[in-house]
Structure formats: C-alpha cells, structure tokens
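# Kindly return the folded structure for what I paste below:
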Amino acid sequence: MRLLVVADLHGQPVAQHHLIELLGRGFEGVVLIGDLSHLGPVGVIEDLLNTVQKSNIPVLSVPGNCDPKNTDQVLEARGVNLHKKCIKLGNLTFIGLGGSNVTPFNTPLEFTEAEITEELEKLVEKAGRNFILVTHAPPFGTPADMLPDGTHIGSKSIRAFIERTQPIANCCGHVHEGRSISHLGSTLVVNPGPLSKGYAAELKVGEKT
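The predicted model follows:
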C-alpha cells in the first residue's frame, strides 16, 4: 500500500495547494499527522477535509497540539478520526494518538508522559502485531525530534512504547526541524516535515509486512 504521509499544515493555504497536487499521484491512503490548523478555527480543518475527501482516497487523521480541543470530534464526524483509536485500512492496522507531550507553550492538546503511556497501552491491546503507529509527537532522542541546536523535545513514552512493541512504522510530526527517516530497532520512524513548507513523505508497506 502506498501511503501519503503529511503533517503540520498549520492552516496555511500553500499547504492545501501542495496537498491537492500530491493527491493526484495515485496514493492508496492518506495519513494526516496533526496541526491541521494553527489554534483553529475548526472551519480550516473542515475545508482541509473537504479537499482530501474529494479525492476519494481513504484518510486517517490525528489532531496536533495546535489544533482545537474538539478536533477529534470533527474528525470523527467525517469518519477519519484515528486519535485514541485502532483502525484497519486495507490489510494494515493503524493506532493513533494526537497532541503532544507537554510543551512550554500551553497549547490546546498536550498530555503528560504517563497519560501517553496509558493511552498507547490501551490501543496496543486491540492492535496485536504488525501495526503502524501514528503520533503527532515524535519519539524522544531521534532525528525526528531534534532541534537545530541538538536538543531533543519528543516523547520518552512514545520512544519506550516503540522500543517495546516494534511497530512497522511510526509516522510523526510536530518538530518541523526534525524532518527525517530513521529507525528505532526494526521500526521505521518517519517525520515528513511540515507540509506548510512543501514537505511530505511516501510510505510503502508490502502485503506481507
């Protein structure tokens, strides 16, 4: 399955223009990794979902820490919500957790590390083996969460979860400067970078993976 993986649009019109172009490239699924808006309004997210769903490509999405608190309800109403859920798309199983670990900025959707661990443990019970983990926040101590000065700001709980469960891949975002492809054990960690700057990723997952 060919998946289009995008993050951090922040409600910018240029990001939607990039997305429209990418949707014409024959992808079989779209994964939206949050920060669809920049602190709202919800109408920005509705417009984005209209754009994506016109393509008739299956979509899954989690909210970012900069999206309004009720974003998961908007996603749920549109049938694309992956936040705190386990969903099968084709032959692939996805589990998702939006928001981020605590930041200095008091953004709308933040979780303590203990809360992140609790939510992920609930989901993995449903997922079984060979799942794709979609989190807005990246795992700590990886290229995906590194600032230009070398500081790591990702989630230690997400890292520990990946190290223990070894999902097929972790699609994450949040840290714009962390655009990268790396590994934690056998898990592929993909931070596509911000679509607001024209960045995206393609994830190919084989039928036997």
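# Only C-alpha atoms from now on, for both contacts and neighbour counts.
Noted.
# which SSE is the residue of the chain most remote from its centre in?
What lies farthest from the middle of the chain is Asp149; by CA atoms, centre = their mean that is 24.0 Å. Element membership for Asp149, per DSSP states H and E: none, as it lies in no helix or strand.
# how far away is it from Thr117?
Between Asp149 and Thr117 the computed distance is 28 Å (CA to CA, to the nearest Å).
# And stretch 131-146, how far out from the chain middle?
9 Å (CA atoms, centre = their mean, to the nearest Å).
# got it, and stretch 59-69?
8 Å.
# Tell me which residues are up against it.
Here stretch 59-69 makes contact (CA atoms under 8 Å, 6 or more residues apart in numbering) with 8, 10, 29-42, 52-53, 71-72, 75, 80-83, 96-100, 107-110, 134-136, 174.
# Select from those residues every entry located in strands.
Under the assignment DSSP state E, these contribute Gly29, Val30, Val31, Leu32, Gly96, Leu97, Ser100, Glu110, Val134, Thr135 to strands.
# Pull the residues that contact stretch 81-101.
Contacts for stretch 81-101 (CA under 8 Å, 6+ apart): 33-34, 58, 60-66, 72-73, 75, 109-113, 116, 119-120, 123-124, 126-127, 130-137, 154-155, 174, 207.
# Show the buried residues in the residues you listed.
33-34, 58, 60-66, 72, 75, 109-111, 116, 119-120, 123-124, 127, 130-137, 154-155, 174 (16 or more other CA atoms under 10 Å).
# Let me know whether Pro138 touches Gly154 as I believe.
Yes. The criterion here is CA atoms under 8 Å, and Pro138 meets it with Gly154 at 5.1 Å.
# Grab the nearest non-local neighbour of Thr117.
Leaving aside its sequence neighbours, Thr117 sits nearest to Ser157 (CA to CA, 6 or more residues apart in numbering; 5.6 Å).
# next up, for comparison:
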Amino acid sequence: MKFLVIGCFHGKLPNKLKNIAKSCDFILSTGDFGGSEKLRTVMFKNFSRDFEDKLGKKSMREYYLEDYNNGKNILKELDKLKKPVYTIDGNWDFTKKTDVKKDYGLNFLSYPKIIKKTKNIKFLKKKIITIEGLKIYPHGGLMLASIFHTDSYFKDKHKLYKKLHVTQRKQLFKQKSKNLDILLTHCPPYCYFDKVNYPGINPMNGKHVGFKPYNEYIKKYSPKLFICGHMHEHQGIAKLGKTIILSHGPAQYGKAAVIDYFNRKFKIKLVK
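Next up is the predicted model:
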C-alpha cells in the first residue's frame, strides 16, 4: 500500500505532486489549504500584535477573501485527483465559524463544510480511527508553541498562553492508544523540525516552537509514525524513541513524502 503525505499548500498544488498522487492508493493531508502572501507578510510584521484595525476593513477583507478562495481552489484540485483524501486542519484554515470573518462582510462556508460536499475528501476530527487498515490519531489545528508562555516576547500574554497550553495538552491525552500506527498533526513536537529560520522576518527566529505535549505523548504511547508539517523551512525524518518523526515539507514548493506500507513497516521517500 502506498500513500502520499502532503500539506502546507497555501494556494498551490504543483503538477509534479498531482502526478505522484496518481500512483498512490490514498492521500494524508496536514492542512493549510489557503494562502495570501499579503496577509502572511502583514502578520509576520505584526507578530502577536493587533493589526486589523490599523489596516482597515477594506484591506483585511481583500486579504482574507484571497486567502479563503485560494484554499477553496486547493480543495477542488484535491477532489479532482479522484483518490481518497483524509485531512486534518492546519493553523491557516477556515475551520470554525469564528474563522469566517463576518466582521469584514464575508459570509462563506467553512472548509469542513466545503469538504462535506466533495466526493473524495474526508475531514478528520480529533478522534482515533482506522483508515485503510491503519490506526490513526488525527490531531489537527494550531498547537500553541510551548515557548510562548515563557518567552519574554509574549510576557504580557504568559498567563493566557499557559492556560491555553494546559487545555490543549489535556485534549491531546483524551485519546489514548499504545497501538497507534500514525499520529497525524499539523504542528511539530518540540526540538524536532521546529526551529524557526526566518531572520529579520519572524521574531522567533532561531528558537524552537514545537509543542512539548507531543513529545510526552510519543514517549508514553510510542506511535509507529508521527507526521507533521507547519514549518516551511523543514523537511526530513528523525526518531524519538521507537517513533519515526516525519516532516513532509511544504506542498506549495513541491515538497511532500511518499510512504510504502508493507508487513507493518513504513518505507518513506521524501519528495524534494
């Protein structure tokens, strides 16, 4: 059995990845469908700061609409591949009602609702399931970087971030299994493919922004394979205990991973 691991599209799905998908039995996605370079630039310049009022509703409406439509188009492209696609959400997706940005006169369907109307895509909630014979724990969305509630840059939000971090950890451990084949996430574990490398752009440059509870979960339950994305500057394979950790790389730049599963073992090939 062969499957494609992909994510961080940000509005782009290169033809080479579409061609690779043709030879795969199914696709696992870590989300981040939409993308707006204008919005991304603004957010990095105002990291953890309020900027929407400063830019005004007209500009923000334009940025969010571009972002949303790019993601919607990616979902259409994935559906056209005519392969089963199983996906979680990333940190850049219109997943909840609160993500729809009605304040800017935007009233569109969330991505999970769009996915429901597709023929080949299934949105995965945070619950252990069996897919194509593999026991998988889908755990999507943005996990607050563990450094955020200790780093001086966020000192005015430490209390809030610590509370959120504790809540997210509790949620993760609600689903337990010592026989997991795959823990599928968007964000990386701490110190594994999580070091920021955007000098002069991201104030967290040079720091590790992974989610420590993932490390705890891996050490306790030893899933065979941990799949993540999120960090565009990383792609690779590592190990934590008995668990293989795979960072698939950003699809927008033509990166992904192809996995052959045979005799209960994973053989991983990076697409660079």
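# Three-state assignment for the residue nearest to Thr117 of the first structure, please.
helix (DSSP: H, G, I helix; E, B strand; the rest coil).
# Now do the contacts for the aligned residue in the second structure for it.
Alignment note (TM-score structural alignment): Ser157 of the first structure maps to Pro213 of the second structure. Applying CA under 8 Å, 6+ apart, we find Pro213 of the second structure in contact with Arg169, Leu172, Pro189.
# Now check the first structure for the residue matching the first one.
So that's Arg169 of the second structure. Per TM-score structural alignment, Arg169 of the second structure is aligned with Thr117.
# ok so, going back, farthest-separated two in the ones in strands among the contacts of stretch 59-69 of the first structure?
Farthest-apart pair in those is Gly29 and Glu110; separation 27.0 Å (CA to CA).
# So which residues of the first structure form helices?
With DSSP state H, the ranges of helices along the first structure come out as 13-22, 42-53, 71-77, 113-127, 156-165.
# Adding distance to Arg179 of the first structure, write these out as a markdown table.
Converted to a markdown table, these look like this (distance: least, CA to CA, whole Å):
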| stretch | distance to Arg179 of the first structure |
| --- | --- |
| helix 13-22 | 16 |
| helix 42-53 | 22 |
| helix 71-77 | 24 |
| helix 113-127 | 22 |
| helix 156-165 | 17 |
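# quick revisit: out of the contacts of stretch 59-69 of the first structure, which are buried?
Buried among the contacts of stretch 59-69 of the first structure by 16+ other CA under 10 Å: 8, 10, 29-40, 42, 52, 71-72, 75, 80-83, 96-100, 107-110, 134-136, 174.
# So what's the residue count around Asn91 of the first structure?
12 (other CA atoms under 10 Å).
# Any figure for the gap between it and Cys66 of the first structure?
Taking CA to CA, one finds Asn91 of the first structure at 31 Å from Cys66 of the first structure.
# One more: Glu28 of the first structure?
Taking CA to CA, one finds Glu28 of the first structure at 27 Å from Cys66 of the first structure.
# ditto for Ser186 of the first structure
In terms of CA to CA, Ser186 of the first structure sits 30 Å off from Cys66 of the first structure.
# can you check Val52 of the first structure too?
When Val52 of the first structure is compared with Cys66 of the first structure (using CA to CA), they lie 20 Å apart.
# cool, and Leu97 of the first structure?
Distance from Leu97 of the first structure to Cys66 of the first structure, by CA to CA: 14 Å.
# One more: Leu49 of the first structure?
From Leu49 of the first structure to Cys66 of the first structure the distance is 17 Å (CA to CA).
# Over to Gln12 of the first structure?
Taking CA to CA, one finds Gln12 of the first structure at 13 Å from Cys66 of the first structure.
# One more: Asp8 of the first structure?
Counting by CA to CA, the gap from Asp8 of the first structure to Cys66 of the first structure is 9 Å.
# Mind listing the shared neighbours of these two?
Asp35, Ser37.
# my guess is Asn170 of the first structure meets Asn130, correct?
No. Applying CA under 8 Å, one finds Asn170 of the first structure not in contact with Asn130, separated by 11.5 Å.
# With Gly11 of the first structure as the reference, measure out to the residue mapped onto Gln252 of the second structure from the first structure.
When the first structure is aligned by TM-score structural alignment, the residue opposite Gln252 of the second structure is Ser196. Counting by CA to CA, the gap from Ser196 of the first structure to Gly11 of the first structure is 8 Å.
# Skipping its backbone neighbours, what lies nearest Thr87 of the second structure in space?
Thr87 of the second structure's closest residue in space is Ser29 (CA to CA, 6+ apart), at 4.4 Å.
# Who are the contact partners of the residue nearest to Leu203 of the first structure when sequence neighbours are not counted?
Distances taken as CA to CA, 6+ apart place Leu3 nearest to Leu203 of the first structure, at 5.0 Å, with adjacent residues excluded. Leu3 of the first structure makes contacts with Phe27, Glu28, Gly29, Val30, Val31, Glu202, Leu203, Lys204, as judged by CA under 8 Å, 6+ apart.
# Tell me how many other residues crowd Val175 of the first structure.
If we define neighbours as other CA under 10 Å, then Val175 of the first structure has 24 of them.
# Quick one: map it onto the second structure.
Match for Val175 of the first structure (TM-score structural alignment): Met231.
# what's its match in contact with, if anything?
Cys187, Pro188, Phe193, Asp194, Val196, Gly249, Pro250.
# swap the cut-off to 10 Å and go again
8, 186-188, 193-197, 209-210, 247-250 (CA atoms under 10 Å, 6 or more residues apart in numbering).
# With Ala257 of the second structure instead?
3-7, 17, 20, 28, 235-236, 246-249, 251, 268-272 are the contacts of Ala257 of the second structure under CA under 10 Å, 6+ apart.
# same thing with Gly24 of the first structure?
Contacts of Gly24 of the first structure (CA under 10 Å, 6+ apart): Ser55.
# how far away is it from Ile57 of the first structure?
10 Å.
# same deal with Met146 of the first structure?
Distance, Met146 of the first structure to Ile57 of the first structure, using CA to CA: 32 Å.
# neighbour count winner among these two?
Neighbour comparison, Met146 of the first structure and Ile57: the larger count goes to Met146, with 22 against 15 (by other CA under 10 Å).
# pretty sure the more buried one contacts Gly173?
No. Met146 of the first structure is beyond contact range of Gly173, at 11.3 Å (criterion: CA atoms under 10 Å).
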